[in-house]
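3D model of this:
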Amino acid sequence: ISPQLRRLPGVTEINSFGGFVKQYHVIPDPALLIKYGISLREILDALQANNSNAGGSFIERDWEQINVVSKGLVQSIPDIENIVLKAEGGTPVYLKDVAQIQIGHQTRNGIVTKDGKGEAVIGMVIMLKGSNSKHVVDRVRAEIPQIQKSLPPGVKISPFYDRTSLIQACIRTVSTALGQGVLFIILVLFIVLWDIRAAIAVAISLPTTAAIAFLMMGWQGITGNLMSLGGLVIAIGMIVDGSIVVIENIARHMREKADSDASRIPIAFEALREVAKPVIFAILIIVVVFIPLFTLESMEGKMFKPLALTICFALIGSLVATLTIVPVLGSMMVKRVTIKDRENFLVRLIHRFYMPVLTTAVRARWITVVIAAALMVGAFSVLPRIGTEFLPPLNEGAIAINVVRLPTASIKGSALQATEIEKRLLAKFPEIETVVTKTGRAEIAEDPMGPEQNDFFVMLKPNYESQFGRSSEEIVQEINRELAAFPGIRPAFSQPIALRVNELISGIKSDVAVKIFGDDMEVLRATAEKMAPILSEIEGAGDVKIEQISGFSQIEIQMNRHALARHKINIEDINLLIRTAVGGGIATTVYEGQKRFDVQVRFPLEKRSDIDVIEQMLVQSPSGYNVPLGELVTIEEVKVPAQISREDSTRRLIVECNVRGRDMGSFVAEAKQRLASIENSMPEGYRFTWGGQFENQQRAMARLKMVVPAAILLVFLMLFSSLNSFKSALLILVNLPFALVGGILAIYFLNIHLSVAASVGFIALLGVAVENGLVLVSFFDQLRAQGKKVYDAVIEACRLRVRPLVMTTLTTLAGLVPMLYATGSGSEIQKPLVAVIFGGLISALCLTLVILPVLYIIFNRDKIVTED
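Next comes the predicted model:
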């Protein structure tokens, strides 16, 4: 199976796990070796010397050249049996005279069991880096029926885990939200514009923008996935902002000049010229705001860079459409209505409620500022009560259980117990579709698991939650209770992808880990044993365990150098005996067609089973007599560390746990407080740090704290360049904290944790707030440049710009609504981001329409005095 799958494009390896690998076994009888005076080295040398081909160059005969080859490879058991070891009195001693030759299997390090029915063999298809996972899986699925035809009766290929199923489910979730968002945006456009032709003019810019975005995504090699399509969901409302501002301004100019003879095209381009500069700068500023995401590293960088790139590409596409297609469509499709048809009912309603509020706020501007500041302080005061985490957990529709036993557990015993656990799970939980368990490690060890460990992959049925009424968290709790009936095991729960990603990034399979560093393993162990009970007492702690380092037994053979010297025996002779007779030495290889199999030399099991038997092994001296091994060495069974882990060239021991029903940030904060006394009492040269997902969260947040201020400084420079006013640019930045109020309150009331995803939402929110502020402040300055007083310019600008600002906010909100209420796979990652933007847009609108005009007047109060 493996060779046929390995040749497929995009497949780099098939990692086989379970079953047996064929091997030729040469099993010498120690008594016969003594009888004939034959050593193990002679058997190894004879096998190597009697299994080879050789080339003899060629001979020339007349006009021909003929190659000469000697053929001496063994091809069967009789060939091995008839290898001559020596001659006794002219009579040859064959290998079969002193050893039994048979077909066996390699000593295996891994076993796979399935559904409580015993052993199975699995092949893990490993994808070539940079390949498209869907394309690779499609090729593998298409090839399987062809391979199945060539297999013996009763052997069936049955795929049990396909990561593209989750990928497709996530893409369906985000694609559905994207489609619904487009429909909602078009509906909002029609309602607010109250002009089907103007709404169509804006809507036509959507496919143009999407086409440009997709072309640029293809250019950068970005595929359609959860994050890139999620970026389009977020951007879909933003990309019509510029078009709305242009169309609305064209419509206003058309209304104002409805009775004139001016041509439609000059009117449209005059309207475009009026708003082009703020629109261009507003869109470019949003692009700049996303620069911090390009600096993210590791997992968060791989996730959010495609999202940021897609949003930037979509915004660039929208800018192209706004400056080219939309003005042309506007000149052709926007009506030149009369004065009496100026505003539709909704816009008049907005003006009726907004203008009195604005007038009151401007007159009582200091009270307005105090109220706004109080709201901001109130919102920021709830931040400490909002939980923090790296990323929201993605529901994979499967559960991964890592089970650990004592280090001395055998692989056979671990596999038998795994089969019993599988039976119990399938009998007790109707939500479970299948259970596949890996014990130990594969042939190509992609995971350093010992025989004492199992990885259970528990596949849940589709729609299990709605069908059986239990969430995956509840199922995990019940499984944990069931596993308590099996003594001597320590289970830890995760999900298949999450388990591997955690291990890949930080080397730890759990959510949180305390890494203890120092030189003495006993000190590390004692410290860990103090920490584990403390962590277990903290609310939310689950699967608390100490990295297993003790309890491993080892038979040690110490050389007696005086005895070895007396018998003139080398240490290598002893090592060869132990390495071959006990461990099994590979002497040569048998080739069968394109396959090759090792030939192993090893004593029979009963002659190497314990210390007493090993001591009776005979070692041949150079003088020809045999010496029992026990006279040359000291053999004892000792306890040694099961493993010694190192990090940064220092010994390390881990206490790890998962966090359930609580945010990671507050859990680690409490754990730090509880472990402070241990940290203060640690010996000199010993320390501990925090790892796992918390480490990822800290790294990502530290990076954003460093880069976001730099991006804001760049935004300020762009604002100054656009407005040619230090004061106006500073005014827009001063208002940014007010825009965050809605985002903070949204995640607080929706009980969403502050994660990297939510932080990305706040970054996007800053861009939207700057965009709205720039559109309004630039119009303030424009009207003042035309000779209007500060107060009059503010009131007039707000009256004229309330419609496009409300429209742009409503369209963006409409585009986000489907994802905000989505429940499918992948929505967990997008929801914090969307919630922050959704809540922030509402507060940003209030900021732009009420607080910004008030602060503009306050910032220009010296000019108001002069005017008065």
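
CA only for contacts and neighbour counts going forward, please
Fine.

my guess is residue 307 contacts residue 227, does it?
Yes - with contact defined as CA atoms under 8 Å, residue 307 counts as touching residue 227 (5.1 Å).

with neighbour numbers in mind, choose between those two.
Comparing residue 307 with residue 227 by other CA atoms under 10 Å, the one with more neighbours is residue 307, at 28 against 24.

can you give me the helices in the stretch 151-300 of the chain?
All helices of the stretch 151-300 of the chain, identified by DSSP state H, counting those that start in this stretch, fall at 163-193, 196-219, 226-238, 241-256, 264-289, 298-323.

of all these, which one is nearest residue 397?
Minimum separation from residue 397 across the helices of the stretch 151-300 of the chain (CA to CA) falls at helix 163-193, 8.0 Å.

quick check: buried residues in the closest one?
For helix 163-193, the neighbour count (16 or more other CA atoms under 10 Å) marks 166-178, 180-182, 184-193 as buried.

next, the second sequence, to be compared with the first:
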Amino acid sequence: MIVGDIVEDVQAQRRRPLITVATETDATLRSRIINVVRGVRTPLFHASLIMLVALLPTLFVTGVGGSFFQPLFWSLALALAAGLLVGLAVTPVLAQMLLPRDTATRPESPTAGRARAYYGRAVEAARSRRALSLVAVAVIGVLGLAAGSQLMANRQLVPTLPDRTLLVQWDTAAGTSTDEVRRIASKASEELRAVPGVTGVGGHIGRAITSDQVVGNNAAELWVSVAADADFSETEQAVRDVVQGYPGIAHNVSNYSQQEIGDRRSSMEPGFAVRVYGTEMPVLREKAEEVRKALSNISGVQNPTINATPMTPIVEVEVNLEAAQRVGIKPGDARRAAATLMQGVIVGNLFEQQKVFEVVVRGALDVRDDLTSIRELLLDTPDGGHVQLGAIAAVRMVPNEVVIEHDATSRRIDIVADVSGRPLADIQRDIEAAIKQIQFPLEYHAEIPAKYSELRAADAVVLWVGAAALVGILLLLQTAVRSWKLALAVFLALPAALAGAAVVAWIGAASLSWLSLTAFAAVLAIAARNATLLSARADELWRSAPHTSRSEVVLTAARERVSPVLKSALIPVVVLIPPALLGGTVGQALIVPMLLIIVGGLLTTTLVALLVFPLLTLWFGPRTAPEEWSEVYESEVPVQPVMQEKVEAK
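Below you'll find the predicted structure:
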């Protein structure tokens, strides 16, 4: 866009008639290019800074968002620096070398003349209705702010990239057998294979010995492959319909990127919790209940809940040491025999087709699933006799944790809650006071993890930086337009310029992500650039003709800026259309939403640039010509030192 602005401004400068010569030469073209670069370099620099300042709060975002936004900010900063370098250093040279020389002044086309006349009448009509014009801008701005406020709800950080593979996660009730989970997964796999657009279904049950997932035997995962020519949205919805047909089973349908981001978010962005540490789970649960009751009496804490892992029934074999000693059986031998019956033991390996299969011996299904059969297991005694397992051990069903959560060597239980209505520091102080009133056994204690408070403090920093960014944008506008009143007027008109982007984003909010919403920064930069370039052109005209009336200078600058504004609005659209259409899944998921936001924003930004900014410059702009800038430009002309000639006396 920076390069396009300079090229279009050069062409606009060439369309103006020459004053001193009748035809364009290399010298006149070079002079025009130098004047264009001098006129646009400061406004473009200000617009680029405004874009960076608007995105500055993203540098202070923590957690998963910071992992995405911080590289995005630095990439954008490097791209803007490269664009300014190429636009201000390389583009003028290429324009000097490649643009043809005009030998005659080209007459204006009738269409352009009529459009210029219509535009002049529109500006005069809006100028004569000052109050109505300001109210219209305010209404559009409020509409944009209202639509933008609806985008602040929880939304995914990155878009759903249709990578043609869906992950279906199952979590049945605790205690569900592996065989039952396998039966349900097999039946669901058959239904999923029958869905149009699905090419294959694979998965696994429970957790492997070396798995990196913390799940129990009652969990399962299915990987659903979607055909390349199938409609991904329709196929995904059909898969969700099949999965929802199994009531009583917790499930989740996502893709790989969503799963990875969700896992990282749960570890990097935990919610508020009070954590109880200890060694024995019954005592932990008892103390966690006491902490929960204490939290329920603290103002600002809502819905305290014990976030304990689910329990599953297991068979416990507790050997009676005295009874085992009387028959001469070691406790370890009794436990190993029971484990062999229920879980099995590896007795060898089978080699087939270059694969290794373990040979496991264990009790039959009807034997190992029956407590009476386990109690009747015969154990060999040293004197050659036999004794039943139930005679020397207690065999019973007991609840047990599916997953053991711990920090270092201490088990833990979290009491999660919602906190609001009071400062977080006050709530934490009351919680710590309540915890001190609870008696904990040795090696047991409760504390508030610091991660949540650190995240809330980081969020507060982001808000303060955002407020500072707004002040910085206002200061940059004031520097560019030389007037506090005009800078404030342009600043207040920016919501109207961004209203189109906000409305389009609100209409398509279901498919948007936070990365897509960064397109607002590009629209903001375009709006700021239009305002600063208009002010710069008006100052240039006023500087060249200081006795011209202020209204005539502003209206002339506005008419000259019509073509550059329209063409610069088309440039980003034309640039983004090819990757949006030909970019595959990434183009559809990321670039298309950004393109729609930019197109909607450019509609209102262009209207504001053509109709609102000229009027604001007339009503609130500086009243004096920029005389001080003439000294700046004169300082760029090297001053030749005056050499005194020696005169010889005769």
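
mind checking the TM-score on these two?
Here the superposed chains carry a TM-score of 0.69, computed using TM-score structural alignment, normalised by the length of structure 2; 554 aligned residues with a CA RMSD of 4.9 Å.

who wins for proximity to residue 473 of structure 1 among the helices of the stretch 151-300 of structure 1?
For the helices of the stretch 151-300 of structure 1, proximity to residue 473 of structure 1 was assessed by CA to CA; helix 163-193 is nearest, at 18.4 Å.

at which residues are the strands of the stretch 501-650 of structure 1 located?
Remark: strands assigned in the stretch 501-650 of structure 1 by DSSP state E, counting those that start in this stretch are 512-517, 541-546, 552-559, 585-592, 595-601, 618-620, 626-628, 633-640, 645-647, 650-659.

and the angle from the next helix-or-strand element following the last one to strand 512-517?
If I follow you right, that is strand 650-659 of structure 1. Sequence-wise, the next helix or strand downstream of strand 650-659 of structure 1 (DSSP states H and E) is helix 664-674. Per axes from the mean of the first three to the mean of the last three CA atoms, to 10 degrees, the angle that helix 664-674 of structure 1 makes with strand 512-517 is 40 degrees.

same for whichever helix or strand comes after helix 664-674 of structure 1, what does it pack against?
Sequence order places helix 676-681 as the next helix or strand after helix 664-674 of structure 1, per DSSP H and E. Applying 3 or more CA pairs under 8 Å, 6 or more residues apart in numbering; DSSP states H and E, one finds that helix 676-681 of structure 1 makes contact with helix 521-537.

rerun at 10 Å
helix 521-537, helix 664-674, strand 687-692 (3 or more CA pairs under 10 Å, 6 or more residues apart in numbering; DSSP states H and E).

adding distance to residue 374 of structure 1 and mean neighbour count, write the ones you listed out as CSV.
Converted to CSV, these look like this (distance: least, CA to CA, whole Å; neighbours: other CA atoms under 10 Å):
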stretch, distance to residue 374 of structure 1, mean neighbour count
helix 521-537, 39, 17
helix 664-674, 26, 17
strand 687-692, 37, 18
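
with distance to residue 772 of structure 1 added, can I get those in CSV?
CSV is the format used below for those (distance: least, CA to CA, whole Å):
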stretch, distance to residue 772 of structure 1
helix 521-537, 48
helix 664-674, 34
strand 687-692, 40
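
wait, which of the ones you listed is closest to residue 796 of structure 1?
Of these, nearest to residue 796 of structure 1 by CA to CA is helix 664-674, at 47.9 Å.

tilt between that closest one and helix 521-537?
Using the same axes, to 10 degrees: helix 664-674 of structure 1 against helix 521-537 is 120 degrees.
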